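Visitor: Can you look at this prediction? I've put the sequence above it.
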Amino acid sequence: MSVLRIFAINQPEQARFSSSNAHEISAQLQQQGVQFTQWQANAPIDENSSAEQVMLAYASDIAKLQQQQGYSTVDVISLHPSHPDKAVLRQKFLDEHIHTEDEVRFFVRGQGLFCLHLGDEIYQVLCQQNDLISVPANTPHWFDMGSAPDFTAIRFFNNTEGWVAHFTGSAVSRQFPLLD
């Protein structure tokens, strides 16, 4: 179940808002310029599905989003609890950073926690299977995939380089709850 929690930046121990209602999550995020929606697969997907199978299952949604937003590159990322670099990857994503393009992820399976630093608030969005989130360019944020990552996500990019982060140097991400 998807969850949105909103914290005041100076009160990381207590969320001032929490909801697991997808419509309410979408409305709250939309007020901040963040897109949150849900898609349904046209074919069953599991941890053994290939990138090609995943892309085929969501082909019409992918094409529609590419046409609407101009994303030139789409790929599939899968991480499993046995991944040898899971700790290093997790640590890299946990540092607050920005991108010069939107960060768009669709969770085919599993989950991940996007934490958005929006003014004097932190929006934590637990994205799970069927959730699509689009974090606007230049939005400070971090991502937690958990200590035992187990997810597959479709990523959309406006450039051919893929994921390029510009780290802010802020320690704010160390103050808020993690996925586990």
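Guide: Thanks, I have it. Not measured: the values here are computed from a predicted model. Residues are numbered from 1 along each chain as shown.
Visitor: CA only for contacts and neighbour counts going forward, please
Guide: OK.
Visitor: Which residue is the nearest non-sequential neighbour of residue 178?
Guide: Nearest residue to residue 178, sequence neighbours excluded (C-alpha to C-alpha, 6 or more residues apart in numbering): residue 144, at 6.6 Å.
Visitor: Count the residues that sit near the one you found.
Guide: The number of residues packed near residue 144 is 23, by other C-alpha atoms under 10 Å.
Visitor: Tell me how far the longest helix anywhere in the chain lies from the chain's centre.
Guide: Looking across the chain with DSSP state H, the single longest helix is helix 59-69. Counting by C-alpha atoms, centre = their mean, to the nearest Å, helix 59-69 is centred 18 Å from the centre of its parent chain.
Visitor: any idea how far residue 146 lies from residue 169?
Guide: According to C-alpha to C-alpha, to the nearest Å, residue 146 and residue 169 sit 21 Å apart.
Visitor: Specify which residue of the two has the higher count of neighbours.
Guide: Neighbours per residue, other C-alpha under 10 Å: of residue 146 and residue 169, the larger number sits with residue 146, 19 against 9.
Visitor: Am I right that that one is in a strand?
Guide: No - Residue 146: not assigned to a strand; according to DSSP: H, G, I helix; E, B strand; the rest coil it is coil.
Visitor: Okay, one more to line up with it:
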Amino acid sequence: MTLLTTWPDSGPAAVVRRTSDPGEIAAALAPLGVRYEQWPVRDDVPPGADPDTVMEAYREEIDKLNAEEGFATVDVVALHPGDEPGWAEKVRAAREKFLAEHTHEDDDEVRFFVSGAGVFYLHVDGEVHAVYCEKGDLLGVPKGTTHWFDMGTRPSFTAIRFFHEEDGWVGTFTGSPIAERFPDFDTLHAGYLRDAA
């Protein structure tokens, strides 16, 4: 269940909007220039599938989107709980980087969730829109949009990333501590599980 929650950017005391309806989510995000759509879920692609398997499974959708947008690079990123040395530190460092509010001045941030979940927080026009994405969701955040991303303290996701620029992910950080005022992934995920039960 995808979930959109909108609050005033002063804090989460009042909810402006909360919906899990895909049509309502797309309609609410469209005026912000944010692309939201759902692709068919390939249940035969396991969470730990290698990048070639993931790319091949979604080749038709990737090619269609690439024909529309003309991306320079398409790749797969995956982060799943592991026991290898340094895993917890790797996760902590990555999470801190993405939790900091930032923009991308030269490229959109386009992600398709193959498995798992993550939350994009869009800070636009005095509001914060938390988009809880799960497998099957594609979100396109336009360049210049102030946002942050949370994957939780024990991330588990595989995503296809689309870049117009060869440089890939390049963030310009605002220095704002705003992310600290809003419910994080773990909090939203716990609510998601309660709602789905």
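Guide: Thanks, I have it. Note that the structure is a prediction, hence the values are computed from the model and not measured.
Visitor: sorry, back to before: which one in the second structure is aligned with the residue nearest to residue 178 of the first structure?
Guide: In the second structure, residue 144 of the first structure lines up with residue 150, judged by TM-score structural alignment.
Visitor: which residues does that match contact?
Guide: 95, 98, 99, 118, 119, 120, 184, 185 (C-alpha atoms under 8 Å, 6 or more residues apart in numbering).
Visitor: Quick test: name the residue nearest the centre of the second structure.
Guide: Nearest to the geometric centre of the second structure sits residue 120, at 4.6 Å (C-alpha atoms, centre = their mean).
Visitor: Now which residue in the first structure aligns to that residue?
Guide: Mapped onto the first structure by TM-score structural alignment, residue 120 of the second structure lines up with residue 114.
Visitor: Then residue 68 of the second structure?
Guide: Here residue 68 of the second structure is matched to residue 68 in the first structure, going by TM-score structural alignment.
Visitor: Can you give me the neighbour number for that match?
Guide: 9.
Visitor: one step back: any figure for the gap between the residue nearest to the centre of the second structure and residue 52 of the second structure?
Guide: From residue 120 of the second structure over to residue 52 of the second structure the distance is 26 Å, taken as C-alpha to C-alpha.
Visitor: before we move on, back to that, number of residues surrounding the closest residue to the match of residue 120 of the second structure other than its chain neighbours?
Guide: Leaving aside its sequence neighbours, residue 114 of the first structure sits nearest to residue 143 (C-alpha to C-alpha, 6+ apart; 4.6 Å). Per other C-alpha under 10 Å, the neighbour tally for residue 143 of the first structure reads 24.
Visitor: Validate this expectation: residue 143 of the first structure resides in a strand.
Guide: Yes - Residue 143 of the first structure forms part of a strand when assessed by three-state DSSP.
Visitor: so it sits right up against residue 111, yeah?
Guide: No - the pair residue 143 of the first structure / residue 111 is not scored as a contact, 10.9 Å apart, by C-alpha atoms under 8 Å.
Visitor: ok, back up a step: just to check, the residue nearest to the centre of the second structure is in contact with residue 134?
Guide: No - counting by C-alpha under 8 Å, residue 120 of the second structure does not reach residue 134; the two are 11.0 Å apart.
Visitor: so what sits against both of the two?
Guide: Residues touching both residue 120 of the second structure and residue 134 (C-alpha under 8 Å, 6+ apart): there are none.
Visitor: Which elements pack onto the biggest strand by length in the second structure?
Guide: Among the segments of the second structure that qualify as a strand by DSSP state E, the longest is strand 109-124. Counting contacts by 3 or more C-alpha pairs under 8 Å, 6 or more residues apart in numbering; DSSP states H and E, strand 109-124 of the second structure is packed against strand 127-134, strand 137-141, strand 146-150, strand 157-163.
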